[in-house]
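Chemist: Got a predicted structure plus its sequence, pasted below:
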Amino acid sequence: MSAGAIVGLIFAIFFAIGVCFFAFVLVRVAEVLKETTKLVAGITQETVPMLNEITDTVKNGNAQLVKVDAITDNVATMSKNVSGLVGTATSAIGGPLVKVASFSYGVRAAITSRKNEDVAKRVKAELKADRKARRADKKKG
C-alpha cells in the first residue's frame, strides 16, 4: 500500500465516523421533534376545552353586565323620581311649615316678653319696697 492509499483509508474511516456521528445527532433531533409534537398535541387537546369554557364564562359575564346596566338605569330613574318628589314635597310643605314655625316663634316671643315684663315689675316692686324699708329704718334709727 502506498502512502496515498493509507491517507485515503484514514480519510474514509474519519468520514465514516463523522457520518455515524451525524446520523446519531439526526436520530436525537428526530426524537426531540416527536416529543415536541406529542407535547403540542397534548396542549392543544387541553387548551381547546379550556378556551371553550373561557368563552362561556365571558358570555355569562356579559349577560350579567347587561342585567347590571338595566338595574343601574332603573336606579338612576328612581333617583330622579325621588328627587322630583322631594322637590315637590318641599315646595308644598316647606312654605306652610315656615309660616307655622314663624307663627309659633312669634307666640313664644310674645309669651316670653309678657313673663319678662311681669318679672321686671315684681323686681322693681321688691327693690322699691327694700328702699322704703331702708329709709324707714334710717329715720327710726
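Modeler: Looks like it came in fine. Residues are numbered from 1 along each chain as shown.
Chemist: hey, let's count contacts and neighbours off CA atoms from now on
Modeler: Noted.
Chemist: in the chain, which spans are strands?
Modeler: Taking DSSP state E to define them, one finds no strands in the chain.
Chemist: what about versus this one:
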Amino acid sequence: MSPGQIAALVAAGAFVLLVLLLAIPLIKLGRTLDEATKAIRAAQERSDPLLTGANTTLTHVNTQLERVDGITANARAVTGNVSALTSLFTATMGGPLVKAAAVSYGISKAVRARRKRREAGSTRRRRGR
C-alpha cells in the first residue's frame, strides 16, 4: 500500500466517524421534533372544545347586548316622553300654580301680620288698664 492509499483510508475512516458523531444529535433532534408535533396535536385537540365554548359564549353575549340596546332605546323614548309631558304641564299649569302659590303666600303673610297687630294691641290694652 502506498502512502496515498493509507491517507485515503484514514480520511475515509475519519469521515465515517464524523458522520456517526453528527448522526447522534440529528436523531435526538428528530425525536424532539416528533414529541413537539405530538404536543401540538394534543393542544389543538384540547383547544377545539374551548374555542367552541368561547364562540357560544360570545353569541349569547351579543344576544344580551342586543336586548340591552332595545332597553336603552325604550328608556330614551320614555325619557323624551317624560320631558315633553313635563314641558306641557309647566306650560299649562305652571303659571296658574305659581300665581296660586303667590296668592296663598301673600294671604298667609297678611293674616300673620294682622294677628301680630291684634296681639300687640291687646297687650297694650292690658298694660294700659
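Modeler: Nice, thanks for sending it over. Because the structure is predicted, anything quoted here is derived from the model rather than measured.
Chemist: quick one: TM-score?
Modeler: Put the two chains on top of each other and the TM-score (TM-score structural alignment, normalised by the length of structure 2) is 0.80; 129 aligned residues with a C-alpha RMSD of 2.4 Å.
Chemist: what distance separates the lengthiest helix in structure 2 from the middle of the whole chain?
Modeler: Secondary structure assigned by DSSP state H gives helix 3-89 as the longest helix of structure 2. Offset of helix 3-89 of structure 2 from its chain centre (C-alpha atoms, centre = their mean, to the nearest Å): 25 Å.
Chemist: Mean deviation, it versus structure 1?
Modeler: Superposed on structure 1, helix 3-89 of structure 2 shows a mean distance of 1.4 Å to its aligned residues (mean C-alpha distance after the TM-score superposition for structure 1).
Chemist: Report how many residues lie close to residue 94 of structure 2.
Modeler: Residue 94 of structure 2: 14 surrounding residues under other C-alpha atoms under 10 Å.
Chemist: wait, what's in contact with it?
Modeler: When the contact criterion is C-alpha atoms under 8 Å, 6 or more residues apart in numbering, residue 94 of structure 2 has no partners at all.
Chemist: how about it, what's its match in structure 1?
Modeler: Structural alignment places residue 94 of structure 2 opposite residue 94 in structure 1 (criterion: TM-score structural alignment).
Chemist: From residue 81 of structure 1, how far out is its match?
Modeler: Distance of residue 94 of structure 1 to residue 81 of structure 1, computed by C-alpha to C-alpha, to the nearest Å: 19 Å.
Chemist: repeat for residue 129 of structure 1
Modeler: For residue 129 of structure 1, the distance to residue 81 of structure 1 - C-alpha to C-alpha - is 69 Å.
Chemist: With residue 90 of structure 1 instead?
Modeler: Residue 90 of structure 1 is 14 Å from residue 81 of structure 1, where distance means C-alpha to C-alpha.
Chemist: and what of residue 21 of structure 1?
Modeler: In terms of C-alpha to C-alpha, residue 21 of structure 1 sits 87 Å off from residue 81 of structure 1.
Chemist: ditto for residue 92 of structure 1
Modeler: 16 Å.
Chemist: for residue 54 of structure 1, same thing?
Modeler: 40 Å.
Chemist: What of residue 107 of structure 1?
Modeler: Distance from residue 107 of structure 1 to residue 81 of structure 1, by C-alpha to C-alpha: 38 Å.
Chemist: same check, this time on residue 17 of structure 1
Modeler: With C-alpha to C-alpha as the criterion, residue 17 of structure 1 and residue 81 of structure 1 are 93 Å apart.
Chemist: same deal with residue 28 of structure 1?
Modeler: 77 Å.
Chemist: now swap in residue 55 of structure 1 and tell me
Modeler: Taken as C-alpha to C-alpha, the span from residue 55 of structure 1 to residue 81 of structure 1 is 39 Å.
Chemist: and what of residue 46 of structure 1?
Modeler: 53 Å.
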